[in-house]
Each structure stands twice: as structure tokens, then as C-alpha cells.
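Peer 1: okay, predicted coordinates and the sequence, questions at the end:
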Amino acid sequence: VHSMKDVPTWLPEGIILPCMLPREDTRDVFISYKAKTIEDLPDGSVIGSASLRRQAQILAKNPNLKVVNFRGNVQTRLRKLKEGQVDATMLAYAGLARMDMTENVTKVLDWDEMLPAVAQGAIGITVRAKDTKMLELLAPLNHAETKTCVDCERAFLQKLDGSCRTPIAGQAR
């Protein structure tokens, strides 16, 4: 069971991706105790993000902001934000929603504010291609619309020779 935004576009031989669960909200969120939006941050403010995609979009909006590499699980990142190590951060809404932590959100960012990662918000299940019993069990769980969209997004990313570490955004609808 995988967060699809982190799954390589090339799967090992004999492994397939037959099942996607219904997709969560694909948007990113802005979290800050000092500003309501990215635009409200003064020049020189520090935003923590481990995502090159987010870093590129933040600096395209305001090159006078400073983006620093910001690692750790969600709880660690929120703690670092509270401690003042950064002025703001951005995370995937889906991850916060799954952990029932959306109370930390300052602003949900629409797509014109921050484009999502390829396959963001999707959970997929990989199996051995020859495991017919598991394929039968997973078939009723598959959400066809999510699978179609995620397959398209992953094909786009693969064509660009991208990965979860390249600053490429994409969303099929």
C-alpha cells in the first residue's frame, strides 16, 4: 500500500499496480503562525519545504522569500514550525486529512496558487502480477476514475523522465 506520489514510475519486473483507492483532495496547504497567505509573508521570510516542486513555485511567486530544506514526518515539521525554525511550510492536504490534522491549516491552496504533485492524494496497492487470488480480492476495491487519472499522470511523469524528486506538477481530471 503506497502513497502514489512517492512511487517510482518504473515498477520492478513482475510487480503491477492494479488497485487505486478513491482519491483524497489533491491540493497543498499553507501553514503559518505569522501570515494568512504566501503573499502576506514579508521578503526574507523562511519557508520550509523538502519538495523541489513547491520550492520552484514559491520562488516563482516571490524570489525574495527563502526556501529551506525541511524534512521529517508531519508532526516533526509542525513542531519545527511552532518552534520558529521557519515562518511557514506547505504540505499535502490529503496527508493531513488522513491523520485528522487539518486544524493546522492556515489556507488550502487552489491549483492556481500551487500545482500538486503527480498522483498526489492517491493511495495505490501493488501486487505480484501472477498473484491471481490477490488480484481477485483487490478488484472490487479499485476506484476506476482515480486509477485512470493516476495512470495518466504517471505516464506523463515517466515521459518527462521525472520522479517524486523532480519539480514537475500534474493533475488529470
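Peer 2: That came through, no problem. Residues are numbered from 1 along each chain as shown.
Peer 1: can we go C-alpha only for contacts and neighbour counts from here?
Peer 2: Fine.
Peer 1: strands of the protein, residue ranges please.
Peer 2: Applying DSSP state E to the chain gives strands spanning 2-3, 15-20, 28-32, 46-48, 66-68, 88-92, 107-108, 123-128.
Peer 1: reformat those as CSV; add distance to Arg165 and mean neighbour count.
Peer 2: Below are these laid out as CSV (distance: least, Cα to Cα, whole Å; neighbours: other Cα atoms under 10 Å):
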stretch, distance to Arg165, mean neighbour count
strand 2-3, 14, 13
strand 15-20, 21, 19
strand 28-32, 17, 24
strand 46-48, 16, 22
strand 66-68, 15, 18
strand 88-92, 15, 24
strand 107-108, 23, 18
strand 123-128, 18, 18
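Peer 1: distance between the ends of stretch 73-88?
Peer 2: Using Cα to Cα, to the nearest Å, one end of stretch 73-88 lies 16 Å from the other.
Peer 1: buried ones in that stretch?
Peer 2: By neighbour count on 16 or more other Cα atoms under 10 Å, the buried set for stretch 73-88 is Arg77, Leu78, Lys80, Leu81, Val86, Asp87, Ala88.
Peer 1: for the strands of the chain, give me JSON lines that also has distance to His143.
Peer 2: As requested, the strands of the chain are exported to JSON lines (distance: least, Cα to Cα, whole Å):
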{"stretch": "strand 2-3", "distance to His143": "15"}
{"stretch": "strand 15-20", "distance to His143": "6"}
{"stretch": "strand 28-32", "distance to His143": "22"}
{"stretch": "strand 46-48", "distance to His143": "34"}
{"stretch": "strand 66-68", "distance to His143": "36"}
{"stretch": "strand 88-92", "distance to His143": "21"}
{"stretch": "strand 107-108", "distance to His143": "25"}
{"stretch": "strand 123-128", "distance to His143": "10"}
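Peer 1: which one of the ones you listed lies closest to Thr9?
Peer 2: Across those, Thr9 has its closest neighbour in strand 15-20 (10.6 Å, Cα to Cα).
Peer 1: can you count the residues close to the nearest residue to Ala117 once chain neighbours are set aside?
Peer 2: The shortest distance from Ala117 to any non-neighbouring residue, by Cα to Cα, 6 or more residues apart in numbering, is to Ala169 (4.7 Å). Per other Cα atoms under 10 Å, the neighbour tally for Ala169 reads 19.
Peer 1: so Ala169 sits against Pro116, correct?
Peer 2: Yes - with contact defined as Cα atoms under 8 Å, Ala169 reaches Pro116; the gap is 5.5 Å.
Peer 1: one more to weigh against that first structure:
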Amino acid sequence: MRTIVVGTRQSALALTQTNQVVDELRELSRQHGIECDFEIRKIVTKGDRILDVMLSKVGGKGLFVKEIEQAMQDGEIDIAVHSMKDMPFELPEGLVIGAIPQRQDPRDVLITKGETSLDELPQGALVGTSSLRRACQLQHSRPDLRIQSVRGNIDSRMRKLETEGFDAIVLAAAGLHRIGWQDRINAYVPAELCVPAVGQGALCIESRADDEFVLNLLGKFQHEDTALAVRAERSFLGRLEGGCQVPLGAYATVEHGTGGAQLTITAIVGSPDGAELLKETLRGGDPEALGREAADKLIARGADRILAEAYEKQGD
């Protein structure tokens, strides 16, 4: 019997979603007569070690995956469970995305002291987030808001609502849903108002490209509509070569008709202070082409200048 070693970060959320994936893979293997078992291995990443600096100051995408990917390349683990929004566009040689399971709620949410919408936050409210994407869009909608960086695991960030004087903390809905804390959500921020990060709400099961046993199992775990949507969003990301240092986002949905699958993508690029915010919404059938087209349209409107200025500011 093959033992599949699963790599994961050691946060409560990472372990929860990894255990959920393992439970589903174990059931799939049983249904299909695939003899295997699973072992979970915790790995500390750079993003987990540095908690007192805003993500945009620490480095680009890959902060939460590089050490795990190295362990996979070294043969210490066989697969890894990542949050898709943490994944860089380019994967290391020999590694592939083996499966994208069904997406959770992709929206952002507010944890507040009682307010039930963004509009209800008091004038000049102090809002905590580690994401430039969120800060950009929230300040574009509410220029009066004061945005301050907040890092740490979900529980520690929520505690800072009381201990550090925040009026609201902004988090991803998916994480709270996965750990069963839906009742702590005060308000969901509509995706039209705050476009999610690329891949937000989706998981990525990464594996070695030459491990046919594992890829056969993971192929049965793929959720095709989620995979189509994420392919469009990641194509947008790849065209802009974006990361955590700049405010960009993309969210795609899939509909099925007589002509096959049709995707709608909404993509944004903005300045960190929210003064500029470019947005495009497009429809098409080819996910990669659609993502690139959304990026090209934003570039034609000045996204490349905004991104260059954002990167330059990060280097100061």
C-alpha cells in the first residue's frame, strides 16, 4: 500500500483544510479501489516566520509555498495542499497543479464591533488588513477609512479587533467557513465592490509531474468549473506578473449553455492608496485567452504604469 505524504503549513486553518482534503482523497481512493494511505507533515514557511511586516514588504507570491515545494522536489512529501491565492503563476520545474477542488466562498468579509456592512463603518474607521488589494478597493470606496497592516493567524487577527483598537478586520470568507467560524462574520463584502484575489476561496493540490499514481488519484478530485475559473484568473496574474506587492485581483465565474462553458471575469488593478482603480469585465470561452485579454485591456488604460509605481514604492 502506498503512503502519500501530504505537506502543509502548520496554522490551524492550513491543517483544517489539509485534513478535509485528506478525508476526501481517502474516500475517493476507497471508491475507486486505489490502495493508499496518507500522512500529514507540517512545514514552516517564510510567510509564517515573519509576522510583523506587511506581506507586500516581505516579498512576492510564494511566501507560503516555497519551503513546501522544496520538500516535494526533495522527495520528502508527495503532495501539498495550498490556498490557491498563495500560488505564484510559475511553478518550480517538475511540479504541477494536480487538482483544484470545488471553490469555497471567494468573497472578503468584515469582522466588526457590530456594523453589518462597509457603509455602516463610522467615519474614519480603523480597518486592519495585510492585503494591498483589499486596502486599495476599500479606500477607493471609502476614502475616509484608515487602513493599517495586521498579520498573524485568523484568531490572532480577530483578537486585535479588541486589543489594538480596530473598528474592523478584513478576512477571506473561505477560511472562516472552513474552520466553522461563519457566525463570527458581521458582513460579506460583495465581489463587485472588492474583487477577490486570484484564486481566492480555491485550494491547490500540488504534486510532482512524474508521479502517475498520485496524479491518477488527484484527477478524480478535480472540480472542472472551479478549475476553468481559476485558469482564467491565473492567466490574468501571469500576464501582469503580479504578486502581493501590488493591488490586483480577478474573479471568474462559469456558466454552461448550448455553446459550451462561458466565463465572465472581472479584474482590477489599482494604486495602493485607492486613488486609482481600473476595472474590466469580459466574457469568453477560452480561460487563458480571457485572462490575458483582461490584463491587456487594463494595461492599455495604464495598469502597467500603476504597477511600476507600486513596485518602485515597495523598493523605497
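Peer 2: Received it, and whenever you're ready, just let me know what you need. Since the structure is predicted, the reported quantities are computational estimates derived from the model, not experimental observations.
Peer 1: next, the TM-score between them, please.
Peer 2: The TM-score (TM-score structural alignment, normalised by the length of structure 1) is 0.95; 173 aligned residues with a Cα RMSD of 1.2 Å.
Peer 1: looking at the strands of structure 1, which is closest to Cys152 of structure 1?
Peer 2: Cys152 of structure 1 lies closest to strand 15-20 among the strands of structure 1, at 13.0 Å (Cα to Cα).
Peer 1: show me the contacts for the equivalent of Leu215 of structure 2 over in structure 1.
Peer 2: Aligned against structure 1 by TM-score structural alignment, Leu215 of structure 2 finds its counterpart in Leu135. Contacts were defined as Cα atoms under 8 Å, 6 or more residues apart in numbering; by that measure Leu135 of structure 1 touches Pro18, Val127.
Peer 1: what do you get for the one 4 residues further on?
Peer 2: By Cα under 8 Å, 6+ apart, the residues touching Ala139 of structure 1 are Pro18, Cys19.
Peer 1: can you do 10 Å?
Peer 2: Ala139 of structure 1 sits next to Pro18, Cys19, Met20 when contact means Cα atoms under 10 Å, 6 or more residues apart in numbering.
Peer 1: just the closest of those residues to Lys36 of structure 1, please.
Peer 2: Once Cα to Cα is applied, the member of those that ends up nearest Lys36 of structure 1 is Met20, at 34.1 Å.
Peer 1: report the aligned residue range of structure 1 for the longest helix that structure 2 contains.
Peer 2: Longest helix in structure 2, counting residues (DSSP state H): helix 12-31. Counting by TM-score structural alignment, helix 12-31 of structure 2 falls onto no part of structure 1.
Peer 1: Ala117 of structure 1 -> structure 2?
Peer 2: Using TM-score structural alignment as the criterion, Ala117 of structure 1 maps onto Ala197 of structure 2.
Peer 1: what lines up with Ile16 of structure 1 in structure 2?
Peer 2: So, by TM-score structural alignment, Ile16 of structure 1 is matched to Val96.
Peer 1: surely its match meets Ala209?
Peer 2: Yes - using Cα atoms under 10 Å, Val96 of structure 2 makes contact with Ala209 at a distance of 5.5 Å.
Peer 1: count of neighbours near Asp23 of structure 2?
Peer 2: If you count neighbours by other Cα under 10 Å, Asp23 of structure 2 ends up with 12.
Peer 1: my guess is it meets Val6, correct?
Peer 2: No - taking Cα under 10 Å as the definition, Asp23 of structure 2 is not a contact partner of Val6, at 11.9 Å.
Peer 1: overlap of the contact sets of these two?
Peer 2: Here Asp23 of structure 2 and Val6 have Phe38 as joint contacts, going by Cα under 10 Å, 6+ apart.
Peer 1: and the gap between the equivalent of Cys152 of structure 1 over in structure 2 and Thr264 of structure 2?
Peer 2: Counting by TM-score structural alignment, Cys152 of structure 1 corresponds to Ala232 in structure 2. Applying Cα to Cα, the value for Ala232 of structure 2 to Thr264 of structure 2 is 9 Å.
Peer 1: between these two, who's got more neighbours?
Peer 2: Between Ala232 of structure 2 and Thr264, counted using other Cα under 10 Å, Ala232 has the larger neighbour count: 31 against 19.
Peer 1: what's near enough to touch the more buried one?
Peer 2: Taking Cα under 10 Å, 6+ apart as the test, what Ala232 of structure 2 contacts is 198-199, 238, 250-253, 263-265, 284-294.
Peer 1: pull out the buried members of these.
Peer 2: Buried among these by 16+ other Cα under 10 Å: 198-199, 238, 250-253, 263-265, 284-285, 287-288, 290-294.
Peer 1: list the contacts for the equivalent of Gln123 of structure 2 over in structure 1?
Peer 2: When structure 1 is aligned by TM-score structural alignment, the residue opposite Gln123 of structure 2 is Asp43. Listed by Cα under 10 Å, 6+ apart, the contact set of Asp43 of structure 1 reads Asn62, Pro63, Asn64, Leu65, Lys66.
Peer 1: what's the match for the second one in structure 2?
Peer 2: Read that as Pro63 of structure 1. Aligned partner of Pro63 of structure 1 by TM-score structural alignment: Pro143.
Peer 1: thought its match was touching Gly124?
Peer 2: Yes - assessed by Cα under 10 Å, Pro143 of structure 2 is found in contact with Gly124 at 8.6 Å.
Peer 1: hang on, the earlier thing: just give me the closest of the contacts of Ala139 of structure 1 to Ala92 of structure 1.
Peer 2: Ranked by distance to Ala92 of structure 1 (Cα to Cα), the contacts of Ala139 of structure 1 are led by Met20 at 18.1 Å.
Peer 1: I figured that closest one hits Ala144, correct?
Peer 2: Yes - counting by Cα under 10 Å, Ala144 is a contact partner of Met20 of structure 1 at 7.5 Å.
Peer 1: common neighbours of those two, please.
Peer 2: Val150.
Peer 1: excluding chain neighbours, what is closest to the residue nearest in space to the middle of structure 2?
Peer 2: Centroid check for structure 2 by Cα atoms, centre = their mean gives Lys85 as the closest residue, at 2.1 Å. Leaving out its chain neighbours, the residue that sits closest to Lys85 of structure 2 by Cα to Cα, 6+ apart is Gly199, at 4.6 Å.
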